[in-house]
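Visitor: Give me a 3D structure for the following:
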Amino acid sequence: MPPLEPSRERYPNPIARYAAATRPAFLSVTLVACLVGIASAHAGGAALNLLHALLMILVALLVHAAGNVINDYFDHANGADAANTGRLFPFTGGSRFIQNGVIPASHMGLFALGLLVLAFPFGLWLAASQPGVLLIGLGGVLLAWAYSAPPFKLVSRGLGEAVIVACWLLVVIAADHVQRGEFAWTPVAAGLSYALLVANVLFINQFPDHEGDAAAGKRTLVVSLGPESAKWGYFVIALVAHGWLVVQIERNALPQVSGLALLTLIMSLTAARELRDHASKPTELARAIKLTIGAALLHGLLLAATMAFNWRA
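Guide: Coordinates of the predicted model:
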C-alpha cells in the first residue's frame, strides 16, 4: 500500500505538522553531504572540530528544509502540484500539505522564511571564524530560492539538475572548509560524484510529475525532451558521476579505497534500466526512485567512510 498523504487528522500537533512539511526524509542527502565534507577535511589532516561540524550540519539542514518548503509554496502558486495526478507520493508531487488543507499556503511561505532566518545566526557564527563560509552560504541560499521562486524559477527553465549539483557540491565544500580553514580540491573531487547522483534523484522524480509540470508551464528537461528521449539522461548522469570518481582516484586526488563507492553504479544502472522500460508509465517507477535515492546515499556514505578511516593527505 502506498503511504497515506498528509491530513489534519494525521498531524494534530502543529510542531509535528510543520516538521513533516519540510520532507525530513529527503534531508538525509544533505546530512550525508556534510559527512563527505567533514571526512574530506579529516583526510587532509584537519582535526575534527565537533562544534563547527554540528553547526554546519544544522545550517545546511535548515536551508535545505527551507528550500523544500519554498518549492512547495511556488509549485502550489503555479498550479504544478494541483495538476499533478501522476505523482508517486512521498517521492514526487510535493509534500501535499497545502493541497490537502493541512497548512495554508501563506503559512508555508512564512515558514520557509522562518527557517532561513533561523539558519542565519548560526551561519554568521561559523563565518566569524571562517569567512569563506559566508560566500558559500549566501550562494546556497540564493540557489535554494532561485530554484523555484520568480523571477528565476530555474527548475522551470530546465536548469533544476544543474542547481542541485551546485547546491550539494557547495554543501560538501562548506563542510570541508569549516573544518580545514581553507579551500581545497579534495571536497570537489569527492563531492561532485555525490552531487551528480543527488541530481539524478530530481531527474527521475520529474517523470511521474511531467504532466503536471507541463500543465503549469514548467519546462523541466523531461517536459522539454519528452519522457522517452529524456530517459537516456539518467544513464549519462550516472556514468559521468562514477567516471568522475574514477578519474579523481587515478589522479590520486582521492584514495584508492574510495573506489568502493563505485559499487553504487550497480544500483544506478538497475534504476536506469527500469526507467528505460517504464519512462512513460510513472506508476511503475517507485522501485527505480528508491534505488536512485539509495545509490546517492550509499555513494556518499562510502566516500565519507573511506576518507575518514583510511587516508591521510
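
Visitor: okay, CA-based contacts and neighbour counts for the rest of this
Guide: Noted.

Visitor: Please, where are all the helices along the stretch 51-200 of the chain?
Guide: Using DSSP state H, counting those that start in this stretch, the helices of the stretch 51-200 of the chain run over residues 105-129, 132-146, 160-180, 186-215.

Visitor: Out of those, flag the one nearest Ser95.
Guide: Closest to Ser95 of these, according to Cα to Cα: helix 105-129, at 11.1 Å.

Visitor: Leaving out chain neighbours, which residue sits closest to Leu263?
Guide: His299 (7.9 Å; Cα to Cα, 6 or more residues apart in numbering).

Visitor: so the host helix or strand of that neighbour versus helix 186-215, what angle?
Guide: Assigned by DSSP states H and E, His299 belongs to helix 286-310. For helix 286-310 against helix 186-215, the angle by axes from the mean of the first three to the mean of the last three Cα atoms, to 10 degrees is 170 degrees.

Visitor: Which strands or helices does helix 286-310 pack on?
Guide: Here helix 286-310 is seen to pack against helix 28-43, helix 186-215, helix 264-278 when contacts are counted using 3 or more Cα pairs under 8 Å, 6 or more residues apart in numbering; DSSP states H and E.

Visitor: highest average neighbour count across those helices?
Guide: Ranked by average neighbour count under the criterion mean count of other Cα atoms under 10 Å, these are headed by helix 28-43 at a mean of 27.

Visitor: what's around Asn13, how many residues?
Guide: When neighbours are defined as other Cα atoms under 10 Å, Asn13 has 10 of them.

Visitor: Could you report the separation of it from Val236?
Guide: The gap separating Asn13 from Val236 is 44 Å, by Cα to Cα, to the nearest Å.

Visitor: Then Gly226?
Guide: Gly226 sits 16 Å away from Val236, taking Cα to Cα as the criterion.

Visitor: For the two, indicate the residue with more neighbours.
Guide: More neighbours sit around Gly226 than around the other of Gly226 and Val236, counting by other Cα under 10 Å; the figures are 15 against 12.

Visitor: so what's that one up against?
Guide: Counting by Cα atoms under 8 Å, 6 or more residues apart in numbering, Gly226 touches no other residue.

Visitor: Please determine how far the nearest residue to Leu221 once chain neighbours are set aside is located from Trp232.
Guide: Distance criterion Cα to Cα, 6+ apart; nearest residue to Leu221, sequence neighbours excluded, is Gly158 at 5.0 Å. In this structure, Gly158 lies at 16 Å from Trp232, with Cα to Cα as the measure.

Visitor: repeat for Ile204
Guide: Ile204 sits 11 Å away from Trp232 when distances are taken as Cα to Cα.

Visitor: Before we compare anything, build this one as well:
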Amino acid sequence: MKETDIRQNSFRAWLLAARPKTLTGAAVPVMIGMALAYTDSQSYPEGTFSWTAAALCFLFAFIMQIDANFINDFFDCLKGADNAETRLGPLRACSQGWVSLDAMKRAIALTTCTACAVGLPLIYYGGLEMILVGAVCVLFCFLYTTHLSLIGLGDVLVIVFFGIVPVCVSYYVQLHTCNWQVFIASSACGFVIDSLLIVNNFRDRDNDRKSGKNTIVVRFGARASSYAYMYIGFTACLMGTVFWVNGHAAAFLLPLIYLAMHIFTYFKMIRIDHGKALNECLGETARNILVYGVAVSAGLLV
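Guide: You can find the predicted model right below:
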C-alpha cells in the first residue's frame, strides 16, 4: 500500500504515527539498567531481582516513547513544521492527514494515562519517589517538543531521559540504591542514544535554520556536529572502562563492535552530507544503538 492510499485513522496510520523503529531508544537504557541490577543482585539475598518490575519498566518506556512520538507529530503539525515538500525525514501522520488532530489529541491523552497506569505499580518496587519520576517524564515529554528542542536543549534532554534517568531508575527499582558505576554507565548510554538526534538534526539543519529551530547543529555548524557525532561514540566506549575496573571486561570489550559500526556510519554521514539519503545513516545509527545495548548487557551478564 502506498502512503497516499492510507485511510485516515486506520491501523496502518496509527502504526506509522507510533514510529515503532524508535522503540530501540526506549529499550536500550532499560536493558542496560536491568543488566547492571541483575549482575549486582547476585551478591544480594536470593529473589532480590524482580522480573515483574523489569517488565513494567520496559512497558513504561515503550509507551512513553510512543506518547512522545504522538506529541511530536501533533505539535509539529500545529506549528506547520512538517511540509511534505521540504521534509527530509519520514512523513508525519497528522500533517499528511493520516490521523486527524482530534484523534491524535485523544491518543495522546490515552497513552499518557496508560503510561501512568503501567508505571504506578512500580511504587511497590521503588517507593513513592516513582511518582515524581513518572511526573517528570510526562512533563518533559511535552516540554521537549513544545519548547526545549527549539532552543537547542534537545541533546541535553536525550542524555538525561534516554540515559541517566531510565538506567538509574531501572537499577534503583531493583536494588533501592545507585552508585557511581551505574551513573557513568547511564551517561554513556545517553551519549550513544544522542547520536540519533545529532544525525537527525544534521539532516534537517537547513530547514531548522529557516524555521528558527536552534538545534545544536544549527548553533555550532555541520562540521562541529559531525565531529560530535563521532566523538560521543568514542567517549561512551571509553566510559565503559568502569566495567573493566569492576571485573566485567566483556562489557568493555564487546561494545567495541558498536564503535566500529559507529565509525563506519560517521564516514557515510559526512560523505552524504545533505538530503534524504541521510535517512540511511539514521537507520544505521538506530541499529548501532541496539548493538551497543546488547553488547553492554551481554558483557555484564557474561
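
Visitor: Would you mind finding the match for Met34 of the second structure in the first structure?
Guide: Applying TM-score structural alignment, one finds that Met34 of the second structure aligns to Ile38 in the first structure.

Visitor: now Ala286 of the second structure
Guide: For Ala286 of the second structure, the aligned position in the first structure is occupied by Ile293, per TM-score structural alignment.

Visitor: Against Tyr194 of the first structure, how distant is its match?
Guide: Counting by Cα to Cα, the gap from Ile293 of the first structure to Tyr194 of the first structure is 11 Å.

Visitor: And Phe120 of the first structure, by the same measure?
Guide: Taking Cα to Cα as the measure, Phe120 of the first structure and Tyr194 of the first structure are separated by 26 Å.

Visitor: Name the nearest residue to Ala41 of the first structure, ignoring sequence neighbours.
Guide: The shortest distance from Ala41 of the first structure to any residue that is not its chain neighbour, by Cα to Cα, 6+ apart, is 4.9 Å, and that residue is Asp176.

Visitor: And the one you found, what's its match in the second structure?
Guide: Under the pairing rule here (TM-score structural alignment), the equivalent of Asp176 of the first structure within the second structure is Tyr171.

Visitor: Pretty sure its match sits against Leu36.
Guide: Yes: Tyr171 of the second structure sits in contact with Leu36 when judged by Cα atoms under 8 Å, with a separation of 6.8 Å.

Visitor: Now the common contact residues for the two.
Guide: Overlap between the contact sets of Tyr171 of the second structure and Leu36, as judged by Cα under 8 Å, 6+ apart, is given by Val182.

Visitor: Format the helices and strands packed on helix 286-310 of the first structure as CSV; extra columns: distance to Phe309 of the first structure.
Guide: As requested, those are arranged in CSV below (distance: least, Cα to Cα, whole Å):
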stretch, distance to Phe309 of the first structure
helix 28-43, 8
helix 186-215, 15
helix 264-278, 20
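
Visitor: Gly79 of the first structure is nearest to which of these?
Guide: Judged by Cα to Cα, the one of these that comes nearest to Gly79 of the first structure is helix 186-215, at 8.0 Å.

Visitor: Next one: the counterpart of Thr145 of the second structure in the first structure from Asp81 of the first structure, what distance?
Guide: For Thr145 of the second structure, the aligned position in the first structure is Ser148, judged by TM-score structural alignment. When distances are taken as Cα to Cα, Ser148 of the first structure and Asp81 of the first structure turn out to be 13 Å apart.

Visitor: who's more crowded, the two?
Guide: The neighbour count for Ser148 of the first structure versus Asp81, taken as other Cα under 10 Å, is higher for Asp81 (26 against 22).

Visitor: shouldn't that one be in contact with Glu211?
Guide: No: the pair Asp81 of the first structure and Glu211 does not pass the contact test of Cα under 8 Å, sitting 10.3 Å apart.

Visitor: list the residues that contact both of Ser148 and Asp81 of the first structure?
Guide: Contacts common to Ser148 of the first structure and Asp81, judged by Cα under 8 Å, 6+ apart, are Asp75.

Visitor: Can you lay out the helices of the stretch 51-200 of the first structure as a markdown table showing distance to Thr283 of the first structure?
Guide: As requested, the helices of the stretch 51-200 of the first structure are exported to a markdown table (distance: least, Cα to Cα, whole Å):
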| stretch | distance to Thr283 of the first structure |
| --- | --- |
| helix 105-129 | 28 |
| helix 132-146 | 29 |
| helix 160-180 | 22 |
| helix 186-215 | 7 |
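
Visitor: So which of those helices is nearest Ala47 of the first structure?
Guide: When those are compared (using Cα to Cα), the closest one is helix 160-180, at 7.3 Å.

Visitor: Give me the buried positions along the closest one.
Guide: Within helix 160-180 of the first structure, the residues that qualify as buried by neighbour count (16 or more other Cα atoms under 10 Å) are 160-161, 163-180.

Visitor: Also stretch 85-100 of the second structure?
Guide: Within stretch 85-100 of the second structure, the residues that qualify as buried are Arg87, Leu88, Gly89, Leu91, Arg92, Ala93, Cys94, Ser95, Gln96, Gly97, Trp98, Val99, counting by 16+ other Cα under 10 Å.

Visitor: Next: stretch 288-298 of the first structure.
Guide: Within stretch 288-298 of the first structure, the residues that qualify as buried by neighbour count (16+ other Cα under 10 Å) are Ala288, Ile289, Leu291, Thr292, Ile293, Gly294, Ala295, Ala296, Leu297, Leu298.

Visitor: Ok, stretch 228-247 of the second structure next?
Guide: For stretch 228-247 of the second structure, the buried set under the neighbour-count rule, 16+ other Cα under 10 Å, comprises 229-234, 236-237, 239-243.

Visitor: Identify the farthest-apart pair in the residues you listed.
Guide: The two members of those with the most space between them (Cα to Cα) are Tyr229 and Phe243, at 23.0 Å.

Visitor: So what's the residue count around Trp232 of the first structure?
Guide: As a burial measure, Trp232 of the first structure scores 15 neighbours (other Cα under 10 Å).

Visitor: which SSE is the counterpart of it in the second structure in?
Guide: When the second structure is aligned by TM-score structural alignment, the residue opposite Trp232 of the first structure is Tyr227. Per DSSP H and E: Tyr227 of the second structure is located in helix 222-239.

Visitor: what's in contact with that helix?
Guide: With Cα under 8 Å, 6+ apart as the test, helix 222-239 of the second structure has contacts from 184-185, 187-189, 191-192, 195, 198-199, 202, 205, 216-217, 252, 255-256, 259, 262-263, 266, 269-270.
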